[in-house]
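**Q** Okay, here's the prediction I keep looking at, along with the sequence it came from:
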Amino acid sequence: MKLVSVFDAFLKDTVNLNSTRVKGLEDSTGSIEDFVNKSTWGPEIDSWMPQGSWAHKTIIKPVDKGEFDADLLVFVHPVEGWDAARYINELYNVFYANGTYKSMVRRWSHCVTITYATDKKIDIAPVIINRGGFQRLEVCNRDSNAFERTEPRQYTNWLITQNSYSGSNSFRKVTRLIKYLRDIKTTFTCPSVLLTTLLGYRINILDQYGDEFSDTPTALKTVFGRLDDWLQQNATKPAVTNPYLTSEDFAGGWTDTQYANFRTVINRYRGWIDEAYDETGRNASIAKWRRVFGDEFAADVVIEEARSVSKAAFDALTEGVSIAALTASGAVRDLVTLVKAYGSSALPREFDFLPHMRQPTWRRATAQNLSVQVRAKLYRSKGVGDQGAVQSMQVLRAGGWLYFTAHTNTGVVYPTSDFTVYWRVTNTDQAAADAGQLRGEFNDPHEGNGRWEHLQYRGVHQVEAFVVRRRTDELVGQSAPFRVVIE
């Protein structure tokens, strides 16, 4: 499911750099430009230009809530007798001599950086115009004391053109989403300029006439699919050049190992994105998109869906039972009471696919799907006072403990020598939501492959077993939900 409005909210609230920080960036760069223009740096300044994510409108909010990076180019005419390193060193000296910037400035191979603690870093890079009388632009490498060709204006214009082909700023939105995915998952390494270029190459002039970029999730699916197709066609690391300067290979700093990992991870995420997009159930689709983008995706929707299962059940039952009858039974908007009166038929639609339920990330075994049955025993306290076996949907009082085990179809407990059983415990309804204990994540087993759970929150909850073969780390079996009703 596309969930266009959910993606819009996710971009606005979580991914995009907020307008206050953008305004602060503009104010800071204005102050830097004014300071350098009036300084004794040396070169004659021609112009200033934002570069990188800021200029390309693909900048995102840092996922660690720390500083974000912005690039600022200063185009200057060459100074007779200056080598490449001197442009960087002299610019650094100007900032270091100033009381405001002294503690904020550092120098690197190609730029001087001003750091505004807990807010932003601005990299200022000199670009030399037509050195030696040749028509060219060059940046300065302080480490090697060499001038290097660059084409920042044409590269930026190329990205603007690619974005226009996608329509509705789809390219920029998708780039921000994939940068967020990179930063939140930390499963692959890909510098922003390389990632942006790779994505830019996946768009062509004909896209303005099709529907592959009709909305943000569709554009994401399109770009990810094209990127994965291209990567699978390139078993070894290819060049990823600046389209206006073929000598500049953005993939040059990528190791073969990093490329191989990127190729593998993108293929996996492509499968997850396709699965989330194609899912027809809203709750299940949200859960699958959250496997891609993490817990911040649709966070408000997720909490409300889990909190309001009683209301959803009541509303669904009114289609076949009169409100008067429901009210008379004392079952108004309380799922536990509804279940006691009407059994499992009271459970709302998609109860087994609530969006806060984490989705499996193990590779599924293709040749094997083992039967998995969950059994539970009730104890007065953890490990003490065996009360006997309980059944799914059996109504239990709060305070006790359940011990869950996973069995084969012949009743044998899955052995720890060959398998690890992971348990997905999903709470629902008001009490668990108020306590911040909706859960839905995967938990390790406690003793052997079993799992202890405390009966705490009024509601109908679910426990599922996922059996993973140790040798291959493949998911080979998954149980049906065991429903725990706590009154």
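**A** Thanks, I have the structure now.

**Q** all contacts plus neighbour counts: C-alpha atoms, from now on.
**A** Will do.

**Q** in the stretch 251-400 of the chain, which spans are helices?
**A** 256-278, 282-293, 299-307, 309-317, 323-328, 335-342 (DSSP state H, counting those that start in this stretch).

**Q** Val15 versus Ala312, what's the distance?
**A** Ala312 is 31 Å from Val15, where distance means C-alpha to C-alpha, to the nearest Å.

**Q** Alongside the first one, take a look at this:
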Amino acid sequence: MKEDLSKFLRAVADDLDIPGHLYEDAVLKYTDVGEWLAQEDSELAQYEPDIYPQGSFRLGTMIRPINDAEEYDIDLVCHLKIKKENTTQKELKDRVGKRLKAREDIEEILNESRRCWVLDYPEPFHMDVLPVIPNIDQLPNGILLTDTELHLWQFSNPIDYAEWFKEQMKVVLREKRAAYAKRYQMSIEEVPEYEVKTPLQRVVQILKRHRDIYFEYDLENRPISIIITTLAAKAYANQPDLYEALISVATRMHEYIEKRENDEWWVENPVEEGENFAHKWNEYPKRREAFLNWLNKVRDDFISASQTESLTKTAAALSPTLGRSVVSRVASSLGIQSNIRSPRPAIRSIIVPKLDDIIDHCLPPDFHENLLVNAKVEIKGDVYRRIGGKYLWKLTDHTVPKKIAIKFVAETNVQPPYEVRWQVVNTGEEARSADCLRGGFDPMPNDSGNIRWEETEYAGTHWIEAFIIKDGECVARSSPLYVRVRRQS
């Protein structure tokens, strides 16, 4: 039963997580904003602006809003290399805002908040862009934050915190990344972080959703995510089983709450000595009491769930704890009979047109094939923001968005000299309407080597093949590499 419960909880965490296509769309969006801020004609270019994620998006612990009509909240840092004595918090924020407003499409979705600029995209997410400068007392990754309601600069270190968080789960993370790398024939360093989830990340997601339900009508006492994340990471012991990790973490989290001088309660930032995440508990004691009562409820709820007679009863037991809509979707996906009914969320689905039945535009080779037994060629792909632009992630069998570039590399054991011929075949109504089904054979310029760049313009299932031509004959031919370009509805 516990094994089944772990499977059920993994499905819950997967349902709570930001979908992969939305994650990638978010990366594309903030990469685009970063490039705009750093363009040569930008007043900010001299400060080398750099946008990167922080918080749950960086940690892999983001969860969908409790109300499916709401949006994902993605936190970003806009880092400018300016000395503290050369700017004020207001000046820093205004500089970034001025550049953002200088592009019409960004200005249309731009709003100002207390600490940051908010980009409200049509997609079901918005991004909070927080202007920061280096903290010279905590280099290389310490930062100082803007806050219009506070006179003193606030400090933070999201990069080092994320590295500390990963260190707490390094054993399981290494195993999962190695398995993913083996599956897609890439190095461990090339594995996209969002593709691998550890029990700790899933535990944090489940705890955060349990918290959202438990404190739905008591927002004043609801524990902040950084306290939950920090205590959970400290309590995690690299258990590979999700249910065991969840119970162990929920049982031990309170042990890492400190009581210091003057009877003050502390949950210290592990990478910023002197920062107390729980400082509000000393001002409002009921918040600590509410936190401990909630932890007891977490343990009771999931221990009780493990003692049910079937997953159907487990789903019913966890429905009020994790949310009716989440449990309903998970039960349906796992084929569990359930009386729980809930409307599906209003998140746009991935649509990829299937491979066309009619592919007569795919031409046969116009050269003689004399495939050698030991000659091999394989195509690998990398995704970039644009041709020659910023690297994003490795191409796998997942869908890719429009308006990105893919660098294909033909890896072969054939000894040079040889020529690489490429065949690119588009399918789908969009490519057909644009008269761009292609299907012929393209030689590459002499200086391109084994590399070919393509941009994703049309939704559909397309493919590319590489042919190694030596002494006028094709001696090696790759398998087709399929690229599924999605559209959203």
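**A** Arrived safely, thanks for sending. Predicted, not measured: the structure shown is a model, and the values here were computed from it.

**Q** What's the TM-score once they're superposed?
**A** Once superposed, chain against chain, the TM-score is 0.55 (TM-score structural alignment, normalised by the length of structure 1); 303 aligned residues with a C-alpha RMSD of 3.5 Å.

**Q** okay, Ala312 and Val15 of structure 1: which has more neighbours?
**A** Higher neighbour count among Ala312 of structure 1 and Val15: Val15, with 24 against 20, using other C-alpha atoms under 10 Å.

**Q** need the contact list for the more buried one.
**A** Val15 of structure 1 makes contact with Ile60, Lys61, Arg176, Leu177, Tyr180, according to C-alpha atoms under 8 Å, 6 or more residues apart in numbering.

**Q** quick one: what's aligned to the fourth one in structure 2?
**A** Applying TM-score structural alignment, one finds that Leu177 of structure 1 aligns to Ile206 in structure 2.

**Q** so which strand or helix has its match?
**A** Ile206 of structure 2 is part of helix 199-214, with elements assigned from DSSP states H and E.

**Q** by contact count, what packs against that helix?
**A** Packing contacts for helix 199-214 of structure 2, counted by 3 or more C-alpha pairs under 8 Å, 6 or more residues apart in numbering; DSSP states H and E, involve helix 2-16, helix 225-235, helix 242-252, helix 285-306, helix 311-322.

**Q** Compare those and give me the one nearest Ser333 of structure 2.
**A** helix 2-16 (8.4 Å; C-alpha to C-alpha).

**Q** buried stuff in the closest one?
**A** Residues of helix 2-16 of structure 2 classed as buried under the neighbour-count rule (16 or more other C-alpha atoms under 10 Å) are Leu5, Ser6, Lys7, Phe8, Leu9, Arg10, Ala11, Val12, Ala13, Asp14, Asp15, Leu16.

**Q** what does the third one align to in structure 1?
**A** Aligning on TM-score structural alignment places Lys7 of structure 2 opposite Ser5 in structure 1.

**Q** mind checking how far its match is from Arg172 of structure 1?
**A** When Ser5 of structure 1 is compared with Arg172 of structure 1 (using C-alpha to C-alpha), they lie 17 Å apart.

**Q** One more: Leu137 of structure 1?
**A** On the measure of C-alpha to C-alpha, Leu137 of structure 1 and Arg172 of structure 1 end up 26 Å apart.

**Q** which residues does whichever residue in structure 2 pairs up with Val240 of structure 1 contact?
**A** Across the two structures, Val240 of structure 1 finds its equivalent in Val267 of structure 2, going by TM-score structural alignment. If a contact means C-alpha under 8 Å, 6+ apart, then Val267 of structure 2 has Ile227, Thr230, Leu231, Tyr256, Ile257, Glu258, Asn276, Phe277, Ala278 as its contacts.

**Q** among the residues you listed, which recur in structure 1?
**A** Comparing those with structure 1 on both residues aligned by TM-score structural alignment, their matches' C-alpha atoms under 8 Å, the contacts found in both are Ile227, Thr230, Leu231, Asn276, Phe277, Ala278.

**Q** Please convert the buried members of those into PyMOL selection syntax.
**A** Once 16+ other C-alpha under 10 Å is used to decide burial, the buried members of the kept ones among the contacts of Val267 of structure 2 can be selected in PyMOL as follows:
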select buried, resi 227+230+231+276+277+278
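
**Q** Max pairwise distance over the kept ones among the contacts of Val267 of structure 2: which two?
**A** By the measure C-alpha to C-alpha, Leu231 and Asn276 form the most distant pair in those, at 12.5 Å.

**Q** Gly66 of structure 1 touches Thr118, doesn't it?
**A** Yes: applying C-alpha atoms under 8 Å, one finds Gly66 of structure 1 in contact with Thr118, separated by 5.2 Å.

**Q** Need the counterpart of Gln430 of structure 1 in structure 2.
**A** Using TM-score structural alignment, Gln430 of structure 1 has no partner in structure 2.

**Q** a strand runs through Ile82 of structure 2, doesn't it?
**A** No: Ile82 of structure 2 is assigned coil when assessed by DSSP: H, G, I helix; E, B strand; the rest coil, not a strand.

**Q** Contact partners for it?
**A** By C-alpha under 8 Å, 6+ apart, the residues touching Ile82 of structure 2 are Tyr47, Ile133, Pro134.

**Q** what's the answer for Pro243 of structure 1, then?
**A** Contacts of Pro243 of structure 1 were listed using C-alpha under 8 Å, 6+ apart, and they are Tyr155, Trp158.

**Q** can you tell me how far it sits from Gln232 of structure 1?
**A** Between Pro243 of structure 1 and Gln232 of structure 1 the distance, using C-alpha to C-alpha, works out to 22 Å.

**Q** what do you get for Thr175 of structure 1?
**A** Separation of Thr175 of structure 1 from Gln232 of structure 1 (C-alpha to C-alpha) stands at 20 Å.

**Q** Next: Ile60 of structure 1.
**A** Here the criterion is C-alpha to C-alpha. By it, Ile60 of structure 1 lies 28 Å from Gln232 of structure 1.

**Q** Give me the more crowded residue out of those two.
**A** Ile60 (22 against 14).

**Q** In structure 2, what residue corresponds to the more buried one?
**A** When structure 2 is aligned by TM-score structural alignment, Ile60 of structure 1 is paired with Ile63.

**Q** residues contacting that match?
**A** Residues near Ile63 of structure 2 by C-alpha under 8 Å, 6+ apart: Leu16, Asp17, Ile18, Tyr72, Gln205, Lys208, Arg209.

**Q** Alright, calling it a day.
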